[in-house]
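A.B. asks: structure of the sequence below:
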Amino acid sequence: MTPVEIHRGDSPIVLGLPHTGTHVPADIKARLNARGQGLDDTDWHIHTLYDGLLPGATTVRATFHRYVIDANRDPSGVSLYPGQNTTGLVPLTDFDGQDIWNTPPTEDEVEARRQAFHAPYHEALEAELERVRDLHGVAILYDCHSIRSHIPFLFDGTLPDFNIGTNLGTTCAPEIEAAVQNLCEMAEGYSSVTNGRFKGGWTTRHYGRPADGLHAIQMELAQSTYLKDEAAPWTYDTEKSARLRGYLKTILTTLADLAPDLKGTS
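C.D. replies: Predicted coordinates for the structure are as follows:
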C-alpha cells in the first residue's frame, strides 16, 4: 500500500488528512499489544466526513496509522506541547496514557519509518501546496482532525466541538482565523474554541507561512459530533454527520472565496 493518497483539484484549498489511515504493516502490527491493535486513536471516518464538501479541493491523505509513525509530529521528535501530556513521533502510549507496544521500536526503526511513511506524506503535501499556490498565488491548508471529547490524560473536562488551531494566529492571515471562528461560533448547537488545548500540530505550524502565501489552519472536531459513540466500533452516524457537514461545507466554501483577497497581502 502506498503511504499517501492524493486527489488533485483546482481550488485554493488543500485538505490534509494525516490521521485517518488504518494500515499497519504486518511486522509492526505483530509488535503492538492488544490495546495498540485496537487503533483507538484514529481520526475515525474524517475522510468520509469531508468527502465532496468542496468541489475542486485537493486532498492529501496518509494511509498508514499514527501508531506506525505520526504524520503530524515534528520528524526530529520535538514535543508539540512541552510540559503537557501528549504523544510523540512514534507513540509509546495511547491517548489514555496506556502502553500500546509489546516491543517498542528502536531509534533505527523509527528512522526507517520516518523515511518510508512520514517523509513521503510530507513530500506529497508540500508539492500539492506549491502547485496550488502556483495556480492561485496563495494556498490554504485546512488540516482535518478529530478526537474523543473526554480524555483525562490529555485535557480536563469536555472538549469543545470545534477546536481551531493557528498556533496563536501565526500560521494564517487573521482573516482566515476570524472567518472560521465566526462560522463556528454561529453554528447552532455546537461549541467552539480557538487555540485552546489544540493549537495546531506540526503540519499546521510547519506549512503555515503567510508571508510566503501559504496559510494553514487546523480543525480538531470532537468525535461526539459525528460518531454514534466515541468507542469501538466507532460507527459513523449519518444523521449527526449530515448536520455537521453543512457547517463544514460553509467553512470550506468561505475559505475558498476568501483566498483571492489574500494575494499580495503578505
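A.B. asks: hey, let's count contacts and neighbours off CA atoms from now on
C.D. replies: Fine.
A.B. asks: how many other residues sit next to residue 260?
C.D. replies: When neighbours are counted by other CA atoms under 10 Å, residue 260 registers 14.
A.B. asks: what about it, distance to residue 140?
C.D. replies: 11 Å (CA to CA, to the nearest Å).
A.B. asks: show me where the stretch 151-266 of the chain has its strands.
C.D. replies: 162-165, 192-194, 214-222 (DSSP state E, counting those that start in this stretch).
A.B. asks: quick one: the helices in the stretch 51-200 of the chain?
C.D. replies: Taking DSSP state H, counting those that start in this stretch as the criterion, the stretch 51-200 of the chain carries its helices at 107-113, 119-136, 174-186.
A.B. asks: which strands or helices does the last one pack on?
C.D. replies: Applying 3 or more CA pairs under 8 Å, 6 or more residues apart in numbering; DSSP states H and E, one finds that helix 174-186 contacts strand 162-165, strand 192-194, helix 238-262.
A.B. asks: just these: most buried one?
C.D. replies: strand 162-165 (a mean of 25; mean count of other CA atoms under 10 Å).
A.B. asks: what helices or strands is it leaning on?
C.D. replies: Applying 3+ CA pairs under 8 Å, 6+ apart, we find strand 162-165 packed against helix 174-186, strand 192-194, strand 214-222.
A.B. asks: closest to residue 210 out of the helices and strands packed on helix 174-186?
C.D. replies: For residue 210, the closest of the helices and strands packed on helix 174-186 is helix 238-262, at 9.2 Å, according to CA to CA.
A.B. asks: residues contacting residue 210?
C.D. replies: The neighbours of residue 210, taking CA atoms under 8 Å, 6 or more residues apart in numbering as the test, are 170-173, 266.
A.B. asks: now the other sequence, so there's something to compare against:
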Amino acid sequence: MTPVAVHRGASPVILAFPHTGTEVPPDIAARLNAEGRVLRDTDWHIHRLYDGLLDDETTVRATFHRYCIDANRDPAGNSLYPGQNTTGLVPETNFDGAPIWADGQEPSARDVADRLERFHAPYHAALLAEVERVRALHGVAILYDCHSIRSPIPFLFEGDLPDLNIGTDGGATCDPAVERAASEVCGAAEGFTSVLNGRFRGGWTTRHYGRPETGVHAIQMELAQATHLADGAPPFALDPSRAERLRAVLQPLLRRIEAVAPSLKKASR
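C.D. replies: The predicted structure follows:
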C-alpha cells in the first residue's frame, strides 16, 4: 500500500487531500467494529469535486483512511480545539462519539507510533516536498487544504454548519489577500452560506505549513457534505447536479486565489 499519491503541476496552488483515502490495511481493518468499517467520516468524493478546476495544480492525496491515523492532526497528539469535542490523532470514536474499534482492540501507544511511521510521516514528507518545490518555482506556494464533513453533527457543533467554511487560524496562516479572495468569492456565491474562521479555523496542516513570512500561505476549506452528496448515509453517493453547482463556486475561488500569487511574492520579500 502506497500511503500517498502525488500529481506534480506548475501552478503556485497545491491541493491537499488528507481525508479522501479509503484504504485500511488488513491488520487494522480486522480491529474495527461494524460502525468503524462503514468509514463514515471519509471526505467522500472531494478529490473528484476539485478535479480539473485549475489548469496545472499540484495534488497530494492520502490513500489511507483517517481511522488508521489522521493526517490532519498534530503528530504529538495535541488537540486542535482544546475544550471542544473532536477526534484525535488515531480516533477512538467517529464524529458522533460512537466507538469504531472492537472491544479490546483500541489502538495502543505502540500502534500510534507505528502508524505515524507508516502513514502520517510519508504523507507529510510528500506534502512538504511539494510545498518546497512549488515555492522554488514561484517564490511562493499556496496550500489549499480540502475537506468535507457531515452537517449537522451535534457531537462536534450546534446547529447546521455553513456550506463553505474557510479556515486561516484567524488570519495567521496566509496573507490577507488570500483570505480576502476566498471570503469574497464564497460570500458572493448565490444559494450558499459561508463563514470565515468559524467552528473550523484550519487543522494541523494549515497551521503547520502556513508561514506567510516565508512565502508559504495555507488555507483550509471545509465543505458541508449536503452541498454535494445525495445523502449523508451509506453509500455516500455523489449527487451530480449538486456537485456541478458547487464546482461552479470552487473554480472561481481557486482561480482567484491563484491570481493573487504574484502579489504574494512581492509581499514576502
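A.B. asks: picking up where we left off before, for the helices of the stretch 51-200 of the first structure, give me JSON lines that also has mean neighbour count.
C.D. replies: Shown next, in JSON lines, are these (neighbours: other CA atoms under 10 Å):
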{"stretch": "helix 107-113", "mean neighbour count": "13"}
{"stretch": "helix 119-136", "mean neighbour count": "18"}
{"stretch": "helix 174-186", "mean neighbour count": "17"}
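A.B. asks: figure out which of the ones you listed is closest to residue 242 of the first structure.
C.D. replies: Taking the helices of the stretch 51-200 of the first structure one by one with CA to CA, helix 174-186 is closest: 16.0 Å.
A.B. asks: average distance between that closest one and the second structure?
C.D. replies: Compared with the second structure after the fit, helix 174-186 of the first structure shows a mean deviation of 0.5 Å (mean CA distance after the TM-score superposition for the first structure).
A.B. asks: give me the stretch of the second structure that that helix matches.
C.D. replies: Using TM-score structural alignment, helix 174-186 of the first structure lines up with residues 176-188 of the second structure.
A.B. asks: residue 51 of the first structure: which of the helices of the stretch 51-200 of the first structure is closest?
C.D. replies: Residue 51 of the first structure lies closest, by CA to CA, to one member of the helices of the stretch 51-200 of the first structure: helix 119-136, at 17.7 Å.
A.B. asks: burial measure for residue 84 of the second structure, as a count.
C.D. replies: Residues lying near residue 84 of the second structure (other CA under 10 Å) number 12.
A.B. asks: nearest spatial neighbour of it, chain-adjacent residues omitted?
C.D. replies: In space, and not counting its chain neighbours, residue 84 of the second structure is closest to residue 156: 7.5 Å by CA to CA, 6 or more residues apart in numbering.
A.B. asks: ok, now residue 62 of the first structure?
C.D. replies: The nearest residue in space to residue 62 of the first structure (CA to CA, 6+ apart) is residue 4, at 4.6 Å.
A.B. asks: how close does the one you found get to residue 104 of the first structure?
C.D. replies: The value you get for residue 4 of the first structure to residue 104 of the first structure, if CA to CA is used, is 24 Å.
A.B. asks: and if you look at residue 176 of the first structure?
C.D. replies: Separation of residue 176 of the first structure from residue 104 of the first structure (CA to CA): 40 Å.
A.B. asks: returning to what we had before: more neighbours: residue 4 and residue 104 of the first structure, which one.
C.D. replies: A direct count of neighbours by other CA under 10 Å for residue 4 of the first structure and residue 104 places residue 4 higher, at 21 against 17.
A.B. asks: surely that one meets residue 121?
C.D. replies: Yes: if you go by CA atoms under 8 Å, residue 4 of the first structure and residue 121 touch, sitting 5.5 Å apart.
A.B. asks: okay, and the common contacts of those two?
C.D. replies: Shared contacts of residue 4 of the first structure and residue 121, defined by CA under 8 Å, 6+ apart, comprise 60-62.
A.B. asks: ok, and the most crowded of these?
C.D. replies: residue 62 (28 neighbours).
A.B. asks: which residues does that one contact?
C.D. replies: Going by CA under 8 Å, 6+ apart, residue 62 of the first structure touches 3-5, 17-21, 71, 121.
A.B. asks: give me that answer again for 6 Å
C.D. replies: 3-4, 18, 21 (CA atoms under 6 Å, 6 or more residues apart in numbering).
A.B. asks: which of the residues you listed count as buried?
C.D. replies: 3-4, 18, 21 (16 or more other CA atoms under 10 Å).
A.B. asks: from those residues, which ones fall inside helices?
C.D. replies: Judged by DSSP state H, the subset of these located in helices is empty.
A.B. asks: tell me which two in those are the farthest apart.
C.D. replies: Farthest-apart pair in those is 3 and 18; separation 10.5 Å (CA to CA).
A.B. asks: give me the nearest residue to residue 148 of the first structure, chain neighbours excluded.
C.D. replies: residue 223 (5.2 Å).
A.B. asks: would you mind finding the match for the one you found in the second structure?
C.D. replies: Here residue 223 of the first structure is matched to residue 225 in the second structure, going by TM-score structural alignment.
A.B. asks: from memory that match sits against residue 150, does it?
C.D. replies: Yes: at 5.2 Å, residue 225 of the second structure and residue 150 qualify as touching, with contact defined as CA atoms under 6 Å.
A.B. asks: the more surrounded of these two?
C.D. replies: A direct count of neighbours by other CA under 10 Å for residue 225 of the second structure and residue 150 places residue 225 higher, at 25 against 21.
A.B. asks: contact partners for the more buried one?
C.D. replies: So residue 225 of the second structure contacts 148-150 (CA under 6 Å, 6+ apart).
A.B. asks: give me that answer again for 7 Å
C.D. replies: Applying CA atoms under 7 Å, 6 or more residues apart in numbering to residue 225 of the second structure gives the contacts 148-151.
A.B. asks: then residue 206 of the second structure?
C.D. replies: 145, 173, 218-220.
A.B. asks: show me what residue 235 of the second structure aligns to in the first structure.
C.D. replies: Residue 235 of the second structure maps onto residue 233 in the first structure, by TM-score structural alignment.
A.B. asks: just give me the neighbour total for that match.
C.D. replies: For residue 233 of the first structure, the count of nearby residues is 12 (other CA under 10 Å).
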